[in-house]
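Enquirer: Need a 3D model of the sequence below.
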Amino acid sequence: MKKTNLFIIGGLLSIGIVLMAADHLDAPSVAGGTADITDVYAFEGANPDNTVFVANVQGLLTPGATAQFDENVLVEINIDNTGDQVEDLVLQAIPRDDVMYFFGPYAPGTTGLNSTIDDKTEYLGQVAISTGANATTATANGISYFAGLRKDPFFFAFSEFNQVIAGTSTAPAGGFNDPGTDDFLGTNVLSIVVEVPNTLLGGTFDHPAGTGVQVFNTWVEAKRKQ
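Expert: I've put the predicted structure just below:
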C-alpha cells in the first residue's frame, strides 16, 4: 500500500443501486472549497450489466471561469456489499498535471476516515481532464472514465426553499411555485464519472425495507492530503 495521509472532509451516504442526491455548499468546513461534494449519482448504464457512478464537486461555477480539480483532494467512491455501512470496495480518483488517475475497485487496506492508495491494484485507469464542451473519455479493463467541467444537472428552487423554511413564501399554500425557478441554471460543476461492470462491484444484499430487491450501499468522500 502507498500511504497518502488523507482524511475525510466531506461525504454523502445513500442506499441502493439507483440513487441521486445533492448537497450544494451545505457543509461549513468545505463550503465553496475544492473538496465540496455537490452531487452523487449511481445508475444503470446503457449496458444494463454496468453501473455508472458520478461524483460532482465545486458547485456553482460560472461558465467561462477557471476551474480545476485540487491535486491535494482524493475523491473516493465507497461500496458496501454487506449492509454494515463499512466499505468493502473503493474506487479512487486523484488529479495530477491535467490528468485524472483512477484506482480500483479494490478492497481497501484501511476503512473509515483515513485512506491509502494501492497503486499496484489490478484496475488502473486515467483520462485527460476535459475543460470545454467536448468530453474526453477513456476505457481500461472494461471500465470507462471521465473527469471535467460539466453543466450542473441538479434542479433546485433554492431561493424559494429558503422562503419556505423562513415562513415567508408567497407561493400557494406557502409552498413552491409551479413551475419553480432553477437557481442552479447556468452554473457548472466538476464531474468525475466512472462506468464499471457489475462483475467488479462485489456482492449485494436484500434491501432493508424487505422489497426483495438486491442492493449495495454506495457513498462518496473527499479526502485532503495532509
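
Enquirer: Only C-alpha atoms from now on, for both contacts and neighbour counts.
Expert: Noted.

Enquirer: Residue for residue, what is the longest strand this structure has?
Expert: strand 2-15 (DSSP state E).

Enquirer: List the buried residues in that strand.
Expert: By 16 or more other C-alpha atoms under 10 Å, the buried positions in strand 2-15 come out as 4, 6, 7, 8, 9, 10, 11, 12, 14, 15.

Enquirer: Another for comparison:
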Amino acid sequence: MKKTNLFLIAAFLLGTAAFIAADHLDAPTVGGTTADITDFFAFEGADSNNTVFVANVQSTLAPTGEDPDFDENVLVEINIDNNGDLVEDLVIQAIPRNGKMYFFGPYAPGSTGLNSTIDANTTLQGEVMISGNGNATVETMNGLSYFAGLREDPFFFDFGTFNAVIGGDADASGPNGGFKTEDKAVDTFDGTNVLSIVVEVPNALLGGTFAHPAGTGVQVFNTWVEAKRKQ
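Expert: Sure thing, here's the model as predicted:
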C-alpha cells in the first residue's frame, strides 16, 4: 500500500444541495499558492443521480500567459461526513504529477483529522491531463468524471469597497452601510482565473445521509475541502 503523509493547511465546511463557500486573499501563509483554497461548491449534476464537487485554489491568476502549475506537494482532499459528527467517513483525494491530476476515492480513509494518507490500492481511481490556456480536458473512469485546470473565477466581490467599509473609510450612513448597490459594485475578480479541481460522483458511491439538523425533513451529508502539504 503506497501512502503519503500530509499536513492540513486550510479547509471549508458546508452541507450539500447547491451550496458554496468562498474565501479569497486572506490566508497570507498560503496566498498565491495552490494550497490557498478560494471556493468550494457541491451541487446536483446534470444527471440528478450524481453530485458534482468543485474545489478552486489560487485566485487572481492572469487569463493569458504561461499555464500555472499545481503544486505536487499539495493534496486537495474532499471530505464527506455521512452521520453528522463532522468527522470524515469518505474522502476524495486529488494530487498532481507531471501534468496530470490523479484522483483516489471516494473511500474510507485510514486516518481522520489533520494528517492524511493516499491509498494507491483503492479501486476507485482516475486521472486527467491538467488543462491550461486554450484547452479543457474531461475524463470519465469508473463512472466518475474528472477535470483539473484553469477556469474563470466565478466569485463576485467588490474587494475595494469591502476594505473601505472595514477600514472605516466608506460612507456608512446609507442603507447599505457603506457598501455599493449591485449596479455600482466593482467585481475585483472579473477577468481573473483560478485553478479548479472537479469531480462528478454517482450518489451511490457517497455513503449514507442524515436528517437536516434544522428539521427540514431533507436528508443531507456534510462536505468540506482541505489542502494538505506533504511533510
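
Enquirer: Of the buried residues of strand 2-15 of the first structure, which is the nearest to residue 184 of the first structure?
Expert: The shortest approach to residue 184 of the first structure among the buried residues of strand 2-15 of the first structure belongs to residue 12, at 19.8 Å (C-alpha to C-alpha).

Enquirer: on that earlier part again, okay if I get the buried residues of strand 2-15 of the first structure as JSON lines plus distance to residue 35 of the first structure?
Expert: Listed next are the buried residues of strand 2-15 of the first structure as JSON lines, based on distance: C-alpha to C-alpha, whole Å:
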{"residue": "4", "distance to residue 35 of the first structure": "16"}
{"residue": "6", "distance to residue 35 of the first structure": "12"}
{"residue": "7", "distance to residue 35 of the first structure": "12"}
{"residue": "8", "distance to residue 35 of the first structure": "10"}
{"residue": "9", "distance to residue 35 of the first structure": "7"}
{"residue": "10", "distance to residue 35 of the first structure": "7"}
{"residue": "11", "distance to residue 35 of the first structure": "10"}
{"residue": "12", "distance to residue 35 of the first structure": "12"}
{"residue": "14", "distance to residue 35 of the first structure": "19"}
{"residue": "15", "distance to residue 35 of the first structure": "22"}
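
Enquirer: and which of these is nearest residue 116 of the first structure?
Expert: For those, the nearest to residue 116 of the first structure is residue 4 (5.5 Å; C-alpha to C-alpha).

Enquirer: Tell me the helices and strands packed up against the longest strand of the first structure.
Expert: Applying 3 or more C-alpha pairs under 8 Å, 6 or more residues apart in numbering; DSSP states H and E, one finds that strand 2-15 of the first structure contacts strand 37-44, strand 114-117, strand 217-225.

Enquirer: can you rerun that using 7 Å?
Expert: On a contact count with 3 or more C-alpha pairs under 7 Å, 6 or more residues apart in numbering; DSSP states H and E, strand 2-15 of the first structure meets strand 114-117, strand 217-225.

Enquirer: mind checking how far stretch 207-218 of the second structure is from the chain centre?
Expert: 23 Å (C-alpha atoms, centre = their mean, to the nearest Å).

Enquirer: so it matches what in the first structure?
Expert: Aligned by TM-score structural alignment, stretch 207-218 of the second structure falls on residues 202-213 of the first structure.

Enquirer: contact partners of stretch 53-60 of the second structure?
Expert: With contact meaning C-alpha atoms under 7 Å, 6 or more residues apart in numbering, stretch 53-60 of the second structure is reached by 24, 32-43, 189, 192-200.

Enquirer: change it to 6 Å
Expert: 32-34, 36-42, 192-199 (C-alpha atoms under 6 Å, 6 or more residues apart in numbering).

Enquirer: Ok, which of the helices and strands packed on strand 2-15 of the first structure comes nearest residue 74 of the first structure?
Expert: Short answer: strand 217-225, nearest of those by C-alpha to C-alpha, at 5.1 Å.

Enquirer: Following superposition onto the second structure, what is the mean distance for that closest one?
Expert: Its matched residues in the second structure lie on average 0.5 Å from strand 217-225 of the first structure after superposition (mean C-alpha distance after the TM-score superposition for the first structure).

Enquirer: what's the angle from that strand to strand 37-44?
Expert: Put simply, strand 217-225 of the first structure runs at 140 degrees to strand 37-44, going by axes from the mean of the first three to the mean of the last three C-alpha atoms, to 10 degrees.

Enquirer: The match of stretch 207-218 of the second structure: end-to-end distance?
Expert: Start-to-end span of stretch 202-213 of the first structure (C-alpha to C-alpha, to the nearest Å) is 16 Å.

Enquirer: Same check on stretch 148-157 of the second structure?
Expert: For stretch 148-157 of the second structure, the end-to-end distance is 24 Å (C-alpha to C-alpha).

Enquirer: and what of stretch 139-147 of the second structure?
Expert: Terminal residues of stretch 139-147 of the second structure lie 7 Å apart, using C-alpha to C-alpha.

Enquirer: what's the burial count for residue 166 of the second structure?
Expert: 10 (other C-alpha atoms under 10 Å).

Enquirer: repeat for residue 115 of the second structure
Expert: When neighbours are counted by other C-alpha under 10 Å, residue 115 of the second structure comes out with 16.

Enquirer: Now name the helix or strand holding the most centrally placed residue in the second structure.
Expert: Geometric centre of the second structure, nearest residue: residue 55, 1.8 Å, by C-alpha atoms, centre = their mean. Per DSSP states H and E: residue 55 of the second structure is located in strand 50-61.
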